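Novice: sequence first, predicted coordinates after that:
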Amino acid sequence: MEDPRREAPAVARNRDPILAVLRRILPQQGLVLEVASGSGEHALAVAQAFPGLTIQPSDPHPEARASTDAWGQGQGNMRAALELDAAASWPVMAAQAVLCINMIHIAPWAATEGLLRGAACCLPPGGLLYLYGPYRVAGAMVESNAEFDASLRERDAAWGIRDLETVAAAGVAAGFGPPEVIEMPANNLSVVFRRHPAAADG
């Protein structure tokens, strides 16, 4: 039988830097929803690093969910992957944190808006939304990111590296405070939103 597990080369490069940030910001207990889990390798890494957390991976694509479930086989704190499209309606759930790694530049802008809106609905006041990937900052990008952006837009005109300021403003509009921005290797950023306490009244 063919092994459904996929391997994303970028995971080996960015897994440890991402975990270093998550060790500082994630709670020790509770449910963590990962949106756009892809191969599932990041979900497994987080589940292994945080045994007190329950990891709920998700992805709209059945092949990705099959890969994620295969990687998570035997990992007791990692749930079966959920079918979830960031841009569509989300199932009702309560999570302490939402993770989304390398999605918003390879999806239409509606997926970012849906991610922010959905995360705000399932997080408590102070709950965190963690985004990772490349960004355009103050309208500028390093050359490697500009080349990557051009290749993305050639594949799909609705894709492309997003402006950090635009994402931050959309996050605030969805009920989050201004994000903490952390520089990461290979010209990527960790962008950490906290759900604003006032959002609970909305």
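Specialist: It's in.
Novice: hey, let's count contacts and neighbours off CA atoms from now on
Specialist: OK.
Novice: from Val137, how far off is the residue nearest to the spatial centre of the chain?
Specialist: Geometric centre of the chain, nearest residue: Cys100, 0.3 Å, by C-alpha atoms, centre = their mean. From Cys100 across to Val137, the span is 19 Å (C-alpha to C-alpha, to the nearest Å).
Novice: and what of Thr166?
Specialist: 10 Å.
Novice: next SSE after the helix or strand containing the residue nearest to the centre of the chain?
Specialist: Following DSSP states H and E, one finds Cys100 within strand 97-101. Using DSSP H and E, the next helix or strand after strand 97-101 towards the C-terminus is helix 109-122.
Novice: angle of the helix or strand just after that next one against helix 109-122?
Specialist: With elements assigned by DSSP H and E, the helix or strand that comes after helix 109-122 is strand 128-133. Per axes from the mean of the first three to the mean of the last three C-alpha atoms, to 10 degrees, the angle that strand 128-133 makes with helix 109-122 is 160 degrees.
Novice: can you list the buried residues in the helix or strand following strand 128-133?
Specialist: Sequence-wise, the next helix or strand downstream of strand 128-133 (DSSP H and E) is helix 143-155. Under the neighbour-count criterion of 16 or more other C-alpha atoms under 10 Å, helix 143-155 has Asn145, Ala146, Asp149, Leu152 buried.
Novice: check stretch 65-73 too.
Specialist: For stretch 65-73, by 16+ other C-alpha under 10 Å, it's Arg65, Ala66, Ser67, Thr68, Asp69, Ala70, Trp71, Gly72.
Novice: one more: stretch 181-200?
Specialist: Burial within stretch 181-200, assessed by neighbour count using 16+ other C-alpha under 10 Å, is assigned to Met184, Asn188, Leu189, Ser190, Val191, Val192, Phe193, Arg194, Arg195, His196, Ala199.
Novice: comparison target, given below:
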Amino acid sequence: MLNYSEACERNKYAIATHLDAYLPNVRSVLEVGSGSGQHAIFLTSQHPHLIWQASDREQYLDALSINLEQYGISSLPPPIELDVLNHWPTRQYDALFSANSLHIMSWKEVKALFAGAGRAVSRRGWLFIYGPFRYRDGYTSESNREFDAWLKARNSESGIRDFEQVTELAEQHGFALRADVAMPANNQLLIWQRL
């Protein structure tokens, strides 16, 4: 695998366990920020009926394409370019999935992701977001507090996002929260449904 994420390898089983309740009734998934493609490869191996559209920014597409091609999964079309600020597909999907992306993005990009999800996810479709979050201005662990400080020192526009703020964004774009699942390593899996 040309590009490999240890975090993806650690969390893919826990994510799959919880998405198993939703994915049997989903046909198409748009993944925002696919990175190495490990989630796409693993989740489609567990749910072969899925048409999983991996995506990332232009500079990451070559490595992502090579990783996906190695596995030859028929439900994995070639990855597409997706920049949350200005480059979204025109079609709709049954679900949108993104892992460990919101804390890397600027707040402007986070807002653009939810706006894009409001257009890209079909009615009654799902929005799955995985990563660390803050609750009522507090951290869920000391390690998350340290991680947030590290993120902001590296890029002042990134950082662990507030659950309340992202939920408000989701609601503004037609999504209702259905689940907030505590995950290993002080992460959460947030699940919204488009009304």
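Specialist: Structure received. Everything quoted here is computed from the prediction, not taken from an experiment.
Novice: TM-score for this pair?
Specialist: Once the chains are overlaid, their TM-score stands at 0.94 when taken by TM-score structural alignment, normalised by the length of the second structure; 192 aligned residues with a C-alpha RMSD of 1.3 Å.
Novice: how about stretch 85-96 of the second structure: buried residues?
Specialist: In stretch 85-96 of the second structure, counting by 16+ other C-alpha under 10 Å, buried: Trp88, Gln92, Tyr93, Asp94, Ala95, Leu96.
Novice: repeat for stretch 154-162 of the second structure
Specialist: Applying 16+ other C-alpha under 10 Å to stretch 154-162 of the second structure flags Ser158, Gly159, Ile160, Arg161, Asp162 as buried.
Novice: wait, what's in contact with the closest residue to the second one other than its chain neighbours?
Specialist: Closest residue in space to Gly159 of the second structure, ignoring its immediate chain neighbours: His103 at 4.7 Å, by C-alpha to C-alpha, 6 or more residues apart in numbering. Counting by C-alpha atoms under 8 Å, 6 or more residues apart in numbering, His103 of the second structure makes contact with Gly131, Pro132, Leu151, Ser158, Gly159, Ile160, Arg161.
Novice: looking for the alignment partner of the residue nearest to the centre of the first structure in the second structure.
Specialist: By TM-score structural alignment, Cys100 of the first structure lines up with Ser98 in the second structure.
Novice: is that match in contact with Gly37, as I believe?
Specialist: No - look at Ser98 of the second structure against Gly37 with C-alpha atoms under 8 Å: they stay out of range, at 11.4 Å.
Novice: who's in contact with Glu7 of the first structure?
Specialist: Ser39, Glu41.
Novice: distance of it from Gln48 of the first structure?
Specialist: 17 Å.
Novice: same thing with Val192 of the first structure?
Specialist: In terms of C-alpha to C-alpha, Val192 of the first structure sits 21 Å off from Gln48 of the first structure.
Novice: am I right that Ser65 of the second structure sits in a helix?
Specialist: Yes - under DSSP: H, G, I helix; E, B strand; the rest coil, Ser65 of the second structure sits within a helix.
Novice: residues contacting it?
Specialist: By C-alpha under 8 Å, 6+ apart, the neighbours of Ser65 of the second structure are Pro78, Pro79.
Novice: which position in the first structure pairs with it?
Specialist: Match for Ser65 of the second structure (TM-score structural alignment): Asp69.
Novice: what residue of the first structure matches up with Ser36 of the second structure?
Specialist: Under the alignment (TM-score structural alignment), Ser36 of the second structure maps onto Ser39.
Novice: which SSE is that match in?
Specialist: With DSSP H and E as the criterion, Ser39 of the first structure is inside neither a helix nor a strand.
Novice: report how many residues lie close to it.
Specialist: 24 (other C-alpha atoms under 10 Å).
Novice: so what's it up against?
Specialist: Arg5, Arg6, Glu7, Ala8, Ala64, Arg65, Ser67, Thr68.
Novice: before we move on, back to that, and the strand holding Cys100 of the first structure, what does it pack against?
Specialist: Other helices and strands packing on strand 97-101 of the first structure, by 3 or more C-alpha pairs under 8 Å, 6 or more residues apart in numbering; DSSP states H and E, are strand 30-35, strand 128-133.
Novice: which bit of the second structure covers the last one?
Specialist: In this case it means strand 128-133 of the first structure. The aligned range for strand 128-133 of the first structure is 126-131, by TM-score structural alignment.
Novice: just to revisit the earlier point, and the buried residues of stretch 154-162 of the second structure, which two are furthest apart?
Specialist: Maximum pairwise distance in those, criterion C-alpha to C-alpha, is 12.1 Å, between Ser158 and Asp162.
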